[in-house]
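Provided below for reference: sequence and predicted model.
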Amino acid sequence: MGAFKEPHGGRLKELYLNEAQADQEKAKATDYPSWDLTQRQQCDLDLLMNGAFSPLEGFLGQEDYESVCERMRLADGVLWPMPITLDVSEAFAEGVGPGDRIALRDPEGVLLATLEVTDLWRPDKSQEAEKVFGTTDLRHPGVDYLMNRAGPVYLGGRVHGIEPPTYYDFKLLRDTPSELRGRFRKLGWRKVVAFQTRNPLHRAHQELTFRAARETEANLLIHPVVGMTKPGDVDHFTRVRCYEHVLEQYPDQTTQLSLLNLAMRMAGPREAMWHAIIRKNYGCTHFIVGRDHAGPGVDSNGEPFYGPYDAQDLFREHEEELDITMVPFRNMVYLENRAEYVPEDDVDPGDSVLNLSGTEFRRRLHEGLDIPEWFSYPKVVEELRRAHPPRHEQGFTVFFTGLSGSGKSTIANALLVKLLEDGSRPVTLLDGDVVRKNLSSELTFSKEHRDLNIQRIGFVASEITKNGGIAICAPIAPYAATRRQVRETISPVGGFIEIFVSTPIEICEQRDRKGLYAKARAGLIKGFTGIDDPYEVPENAEIVINTTELTPDLAAHRILITLEKLGYVK
């Protein structure tokens, strides 16, 4: 079978058992090994079970996985560009093998499906990253997830669906492929153009999608992703409220809004084709492919990961086989003299083009500045301002990192007093030793437990930040990947300022009141940071402080000035 060519509205591969079978499988599953799904795995399982990932019948086995990575096709030749795999820990993998069944559960322990394991293997993740994402650069969020979060072992096999995940938000907007196809049939929509987005919609997007629907003589499906998107994106609750406001701008009975529980990989050209296959499964006939579609931005050298039209070029190569028509994104610009949006290539030499970049828009939002109505709708701006207030009203985290004895705790305490003196927000200090005593007393100093300790600190700090407070964290935090995870946890809900206390190790040893360095050098303490365990120096810390050059008071004052410059403190 060489081509994925189902007719519009063709049969979906839904993976749910019938009621009797599900009851039997539930009873048996009490004896199966249980795997608690990650957020991404739960998104993938949801779309596998409801048919959005047709023609897949489960998580890919090794042969299909390798074929998809190498040539964007399943082993039998069917076009499929994205590896859908179930990654697990080494410990879990030791207890299962081909022929076993495992229970797949949500974080609360609810049984969603069982997996009939056919394959178990340890992938070459560097090769997967290079093939799927075209890079091994950890600045790419898909690569970072693969290398630093995904488990080391993959399980493949057929999925037997028990029940869908439970979502309590926007229930009327969450449709399965069969439900959305049924609605299209009921409405008499024979041609449907889908618009994929992970961002709020502004006036240019409304104009673009309206024109795309009009030019293709199709109805419009606004189909935003509400599963996992790029770290730092606007939360989906805010975005959906914005979409509902923008929906008012389309002619009645022409446009539908439906939410897609997809975990994006930000894989650019491959992802564009994947998105198209998914939308075809939802009953769409046309799909808008944007400039740098599903691109994650720039790499470590400041260069874009993908060319602006790579996704359109790859889509065009496979358009006939995909059996869904591409509508290329045309960049829309606002002409002041005509008071309207037009495609960029329709601008005349005498036209006055107004432009507001995404960076400038976010700056104005963060600083509470005016946003012109030609750029966005007042109701959308109001929602975004409510969710993302000016920086001086946001919570934030100040995250110290450095060797033991570098002066982190002393500076953190000085900063705590200065911020309490300011009194604009509640302030909490999460000192490394104090957290170890009260929150992580059962943990050892193994790498796994050190990471877990920092993740706990990051979680508590994110909750403080999300609720408008200030969290000051002062652990050693020796590993770059864990610090990056904490940043990614906190950044979507408020500010994150990393401070590297770069005091040389010789000075740290001289200050060592507890004699820990001496014990480590004598071999009495194993795995001590800076002696026989590495400290990975931050490369992008917002502030670097060497306490041989600054007193704690001056260091705290310098941090306070930086917070003022960044707009977090007035």
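Yep, it's here.

switch to C-alpha atoms for all contacts and neighbour counts from now on
OK.

quick one, strands of the stretch 101-250 of the chain?
Along the stretch 101-250 of the chain, counting by DSSP state E, counting those that start in this stretch, strands occupy 101-105, 111-121, 153-161, 192-197, 219-224.

just these: most buried one?
Highest mean neighbour count of these: strand 192-197, a mean of 25 (counted as mean count of other C-alpha atoms under 10 Å).

next, the one to line up against it:
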Amino acid sequence: MSQLIAPHGGHLVDLLVPEAERDALKHEAAGLPGWDLSPRQLCDLELLMTGAFSPLQGFLGRADYESVCRDLRLADGQLWPMPITLDVSSEFADKVAGAPRIALRDPEGVTLAVLEIADRWQPDREAEAQAVFGTTDRLHAGVSWLLDKAGPVYLGGRIRGLTLPPHYDFRHLRLTPREVRAQFDKRGWRRVVAFQTRNPMHRAHLELTFRAAQIAEANLLIHPSVGMTKPGDIDHYTRVRCYEKLIAHYPEQTSMLSLLHLAMRMGGPREALWHAIIRKNHGCSHFIVGRDHAGPGNGADGQPFYGPYEAQELVALHQQELGIQMVPFQEMLYVQERAQYAPADEIRPGETVLNISGTELRRRLHEGLDIPEWFTYPEVVSELRRTHPARHKQGFTVFFTGLSGAGKSTLANALMVRLLELGTRPVTLLDGDVVRKHLSSELGFSREHRNLNVQRIGFVASEITKNGGIAICAPIAPYAEARRQVREMIAQYGLFVETHIATPLEVCEERDRKGLYALARAGKLKEFTGISDPYETPESPELRIDTSEMNPDEAVQRIVLKLESLGLIRPRD
């Protein structure tokens, strides 16, 4: 394992084995137990192998992990604020107990690297969340991932890299730290200020970055994260097209765009410190830290997880040893009287400030409303509208859930006909019984199999939603966790309208045309929802309908009115 010394940013750890050794390592890896990397782990492995995470030489072992969580430092004292860990299932951990090495594979089964296992342990993930993010509130995206999605066992050790994960998009912009440094040398750039973003850039961002470059007397690297960001963020394809449009508005030969395949943790102050180290490794001399850097929004108490300038304070605290200089910035606001942007602390008494928040921008996109030129450039708006059309043109999912006999299939079929009459989008009905026949015929009715069936329905619905269609789902879906997973799966593409058919159990039994409830009461039908297996009532669905209190036409009309109120259909469509 070698270290490369470059004129920008100091040492880069190189975890790719020399080419002459790769065939032998590939042959060895073919006989090793293999772990299929998650999307987040793929991001981490790529940045480990390219040296973006220097000085790390692999996934953290236990001593480094505990030191990072406690002190923002590796066990040897080097500054490093974010745990980079390989989480695996208990089953896999037991399978490889005692194994010295495992192969790390991409989703297609290609071995990317070999991990030399040095540590194996079960972390206290709630303690990790509290230490790293300062909270255990699952509304924090990083906490939610850690507590609900991460595997229970961590494996730590050195990485021996074979090949980087392949990318087929924007290849000319996907530069490793060494390649970015080489570009700086080629252009003669010695002072470079980096700008981190996970959102589209607008005129306020242009003004902020232009001013920061002037203050630092430096050139500019626009360095957006295009790995995993916050759920609900605009997809990176749209964002990169927006960046390419925006960069044309900077003076020639002053700015450069490169993509960073980073899985963000939304860790606020710690994340800002981490981002600064990553940009130092790319050869930058300065790094912009703005207001609420990498903030995840508000918690369950309605308050932001971090103060607006906590990130700047933490970076400033470690400024001397960072090896990169922070350029702090306040929020940029448009001053109507000046017809220009200014930092928040430079607004004069009596001046009219105009601003469009991210929430307001999404509302205007969803409703097809005007977005003024003072906020962003027309060509950027055009790109956003291409992939984020008005809500009445987007796909969505109506997800019925309720007991057998509650009326889900009846309402789903009636709603499908009403939406087909409108003719605005393709409509697909995913009825529970029909899906079991065609997609899940091998499944039983255990909790695990029920959840798997619901996940399959959710996956198909997400594809329909993503492609602008309407999915109507009508499974029983008795478990809250499975419904939550489906909501997350679909919400990244369009609205998820959970509709609880809350017909009482006794009414469902009276309607029991198939005699299923009688069989369940007699003990002849096991694991029957509502009798021998629980139904977890939705706490806050978008709609709750009791079909014992209204006929199908009235119920469907109520659903249609709800879809109209959400902007998904128009009254005259």
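Everything's here; your move. Every value quoted in this text rests on a predicted model; they were computed, and no experiment measured them.

quick revisit: of all the strands of the stretch 101-250 of structure 1, which one comes closest to Glu336 of structure 1?
Distance to Glu336 of structure 1, taken as C-alpha to C-alpha, is lowest for strand 192-197 among those, at 26.6 Å.

coming back round to it: any chance of JSON lines for the strands of the stretch 101-250 of structure 1, columns distance to Asp431 of structure 1?
Formatted as JSON lines, the strands of the stretch 101-250 of structure 1 follow (distance: least, C-alpha to C-alpha, whole Å):
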{"stretch": "strand 101-105", "distance to Asp431 of structure 1": "35"}
{"stretch": "strand 111-121", "distance to Asp431 of structure 1": "39"}
{"stretch": "strand 153-161", "distance to Asp431 of structure 1": "35"}
{"stretch": "strand 192-197", "distance to Asp431 of structure 1": "40"}
{"stretch": "strand 219-224", "distance to Asp431 of structure 1": "40"}
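
For Leu356 of structure 1, find the nearest of those strands.
Closest of the strands of the stretch 101-250 of structure 1 to Leu356 of structure 1 is strand 192-197, at 19.1 Å (criterion: C-alpha to C-alpha).

Contacts for that closest one next, please.
Residues from elsewhere that reach strand 192-197 of structure 1, judged by C-alpha atoms under 8 Å, 6 or more residues apart in numbering: 209, 212-213, 216, 218-225, 275, 279, 283-288.

superposed on structure 2, where does the one helix or strand Thr428 of structure 1 maps to end up, distance-wise?
For Thr428 of structure 1, the host element (DSSP states H and E) is strand 427-431. For strand 427-431 of structure 1, the mean deviation from structure 2 after alignment is 0.6 Å (mean C-alpha distance after the TM-score superposition for structure 1).

Can you name the element that comes right after that strand?
Once the chain leaves strand 427-431 of structure 1, the next helix or strand it forms, by DSSP H and E, is helix 432-438.

mind listing what's buried in that next one?
Of all the residues in helix 432-438 of structure 1, those buried under the rule 16 or more other C-alpha atoms under 10 Å are 432, 435-436.

how much space is there between the nearest residue to Phe375 of structure 1 once chain neighbours are set aside and Gly295 of structure 1?
With sequence-adjacent residues excluded and distances taken as C-alpha to C-alpha, 6 or more residues apart in numbering, Phe375 of structure 1 is closest to Arg203, at 5.8 Å. Counting by C-alpha to C-alpha, to the nearest Å, the gap from Arg203 of structure 1 to Gly295 of structure 1 is 22 Å.

How about Ala52 of structure 1?
Taken as C-alpha to C-alpha, the span from Ala52 of structure 1 to Gly295 of structure 1 is 22 Å.

who has more neighbours, these two?
Ala52 (26 against 23; other C-alpha atoms under 10 Å).

correct me, but Leu221 of structure 1 touches Gln253?
No: if you go by C-alpha atoms under 8 Å, Leu221 of structure 1 and Gln253 don't touch, sitting 11.4 Å apart.

which ones are touching the residue nearest to Phe375 of structure 1?
Arg203 of structure 1 makes contact with 374-377, according to C-alpha under 8 Å, 6+ apart.

cutoff 10 Å now
When contacts are counted by C-alpha atoms under 10 Å, 6 or more residues apart in numbering, Arg203 of structure 1 is found next to 246, 249, 332-334, 340-341, 373-377, 380.
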